[in-house]
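> pasted the sequence and its predicted model underneath.
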Amino acid sequence: MRALAKYLVAAFLMAVPVAQLAAQEDLVTDISQHLISIQSNFTGADLLLFGAVGGEVTAERDIVVVVRGPDTPAIVRRKERIGGIWINYGSAELESIPGYYAVVSTRPLTDIAPPVVLERHGIGTSFLGFKSPDSGSEPAPADYVEAVTRIKSSEGLYLEQPGGVLFLGTSLFRATIEMPANVPDGRYSARVYLFSEGNVVQAQTSTLFVNKVGFERLVYDFAHNQPLAYGIVAVLVAFIAGWAASAVFRRR
């Protein structure tokens, strides 16, 4: 991975015009791959992001990388224990919940910018900005938002990695974003922010796709496009497998 990173960064530097790098606070970025294929042996992937910054280097200049997607609505239910039994005791519909959300930065976010700036750009798991259709422009209930964030974090789908962006010299930088095996397929955005003295001065976005391929794609499409037929086939396969196992044990 390190050898690949050095090769990609070197190739990237050769492709970027010198005049473009010299521009004040200019930002140029790219990612190592724009398509991640999910097969039966998929155990996760490392996404390499690299770029270059122009202008004078200062101690107050930082890079923050946000990889997010795909956004989907969801109904979150809260359970309460009443009389020794756990029952549903409230629910909230949330919009635009990212299936995966990663923030990688040169320093802790609280050292880079004040909360109001981070919230404005939706940077950090504390500022995802979930909305509820019933609340209009108001944010979704905090306890439901915290529950979603906690569950996604425990599954390795939400993460923050301060210090994960490394500068190579005075202008080049790179970051490696870990995408776990349970990452959902769909469209992702990799957005890079250039901060200077606590404010965003430049930002660039790259698009990334995570797709199932091969037999997994066929099964996925069949299950979603023909759910009844998929259920019947699944029952038949289970029945045949059970019958075959029973026949083998009887012979023994």
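It's in.
> CA only for contacts and neighbour counts going forward, please
OK.
> what does stretch 124-132 contact?
92-97, 101, 103, 109, 118-119, 122, 137-140, 145, 149, 158-160 (Cα atoms under 8 Å, 6 or more residues apart in numbering).
> take the one below as the second:
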Amino acid sequence: MIRLLALLLFAALPASAETVVAGQSLDEIGITARFDGSEVLIYGAVRRDAPEPEGPPLEVIVTLEGPSGAVTIRKKTREAGIWINTEQVGVAATPSYYAVASTGPLADILDPAEDVRQRISVPLAVRAFSGPLEVDDARPFTEALLRIREAEGLYSLSEGTVRLVEGTLFRADFRLPANLVEGTYKTRIFLLRGGKVIDAYRAALPVRKVGIERILFALSRQNPLAYGLLSLVLAVTAGWAASAAFRFLRS
């Protein structure tokens, strides 16, 4: 009886479990006054309990997602010679930054059902709309949001840029723009075979202001009055110093 149970348990286990072992080149990104972007390398390997199975090749998708927030998308139309907001759509949560890198075209390596389940592709990263829709078709609004953020370098899709060496080692390079939002960024790695996700890995990448920028940011949130007075003093001091330097140069 015990042998029978052991055999049944063994048969229920996957023949060749494949899991992700990964890391990233940075543990944290610090934003300073001179911050002009950063590069992040996400790397890893595939750990197997048995020889690589035959069949569809192994594919890898890596995503890097910034903090999400609510967004209102407005449409302007010309009324009586004046451009005014006539329609709007609210999105409950959309990433401030979202980048996808893969070993091949998503249409070829990712099953649409898996995409919906995991929200991997850029359009599906935009979450559900907030409140009832007041427009007949919301697609132009979401398409406009994606187009604007792609132009700003905040959304990107890089197909075929993840290098998979001998079906085991892989790496993905991300270039983060200067206009990053402070918060915790999420790294996700998906292993796929035949369009199906067989394993996933998740990690966090903190992005925060450092130095004097961090102090001023915290002061503006915790004590707005003191921050306003300090800004006024700095503005007056800078104006007086510029005026004194100008008089000195003219004398």
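Happy to help now that I have it. Quick caveat, the model's predicted, so the values are computed rather than measured.
> now the TM-score, please.
TM-score of the superposed chains, computed with TM-score structural alignment, normalised by the length of the second structure, equals 0.81; 228 aligned residues with a Cα RMSD of 2.3 Å.
> on that earlier part again, so which of the contacts of stretch 124-132 of the first structure are in helices?
Mapping these onto helices (DSSP state H) picks out Leu109, Leu118, Glu119, Val145, Thr149.
> any idea what Ala142 of the first structure aligns with in the second structure?
Using TM-score structural alignment, the partner of Ala142 of the first structure in the second structure is Arg139.
> please list all residues in contact with the aligned residue in the second structure for Tyr230 of the first structure.
Correspondence of Tyr230 of the first structure to the second structure, assessed by TM-score structural alignment: Tyr227. Residues near Tyr227 of the second structure by Cα under 8 Å, 6+ apart: Leu216, Leu219, Ser220.
> again, only this time at 7 Å
Leu219, Ser220 (Cα atoms under 7 Å, 6 or more residues apart in numbering).
> distance check, it against Ala241 of the second structure.
21 Å (Cα to Cα, to the nearest Å).
> Val28 of the first structure matches what in the second structure?
Per TM-score structural alignment, Val28 of the first structure is aligned with Val21.
> mind listing what's buried in the one helix or strand that match maps to?
Per DSSP states H and E: Val21 of the second structure is located in strand 18-24. Counting neighbours by 16 or more other Cα atoms under 10 Å, one finds that the buried residues in strand 18-24 of the second structure are Glu18, Thr19, Val20, Ala22, Gly23, Gln24.
> what sits up against that strand?
Counting by Cα under 7 Å, 6+ apart, Leu41, Ile42, Tyr43, Gly44, Ala45, Val46, Arg47, Arg48, Asp49, Asp199, Ala200, Tyr201 sit against strand 18-24 of the second structure.
> give me the mean deviation of that strand from the first structure.
Taken over the aligned residues, the distance from strand 18-24 of the second structure to the first structure averages 2.1 Å (mean Cα distance after the TM-score superposition for the first structure).
> C-terminal to that strand, what's the next element?
strand 29-31.
> contacting residues around that following strand?
Pro206, Val207, Arg208, Lys209, Val210.
> where's the helix or strand hosting the match of Tyr230 of the first structure relative to the chain centroid, distance-wise?
Element membership of Tyr227 of the second structure, judged by DSSP H and E, is helix 224-250. Put simply, helix 224-250 of the second structure sits 39 Å off its chain's centre (Cα atoms, centre = their mean, to the nearest Å).
> what residues sit buried inside it?
Tyr227.
> assumed Ala70 of the second structure was part of a strand.
Yes. Assessed with DSSP: H, G, I helix; E, B strand; the rest coil, Ala70 of the second structure lies in a strand.
> map it onto the first structure.
In the first structure, Ala70 of the second structure lands on Pro73 (TM-score structural alignment).
> then Glu152 of the second structure?
Aligned partner of Glu152 of the second structure by TM-score structural alignment: Glu155.
> give me the number of residues near its match?
14 (other Cα atoms under 10 Å).
> from Val210 of the first structure, how far out is it?
From Glu155 of the first structure to Val210 of the first structure the distance is 18 Å (Cα to Cα).
> ditto for Gly99 of the first structure
12 Å.
> and if you look at Val28 of the first structure?
In terms of Cα to Cα, Val28 of the first structure sits 23 Å off from Val210 of the first structure.
> and the counterpart of Gly99 of the first structure in the second structure, how far from Thr86 of the second structure?
In the second structure, Gly99 of the first structure lines up with Ser96, judged by TM-score structural alignment. Using Cα to Cα, we find Ser96 of the second structure at a distance of 25 Å from Thr86 of the second structure.
> ranges for the strands of the first structure?
Here the first structure has its strands, by DSSP state E, at 27-31, 35-38, 45-53, 61-82, 85-105, 158-162, 165-168, 172-179, 186-196, 199-212.
> same for the longest one, what does it pack against?
What that stands for is strand 61-82 of the first structure. Counting contacts by 3 or more Cα pairs under 7 Å, 6 or more residues apart in numbering; DSSP states H and E, strand 61-82 of the first structure packs against strand 85-105, strand 186-196.
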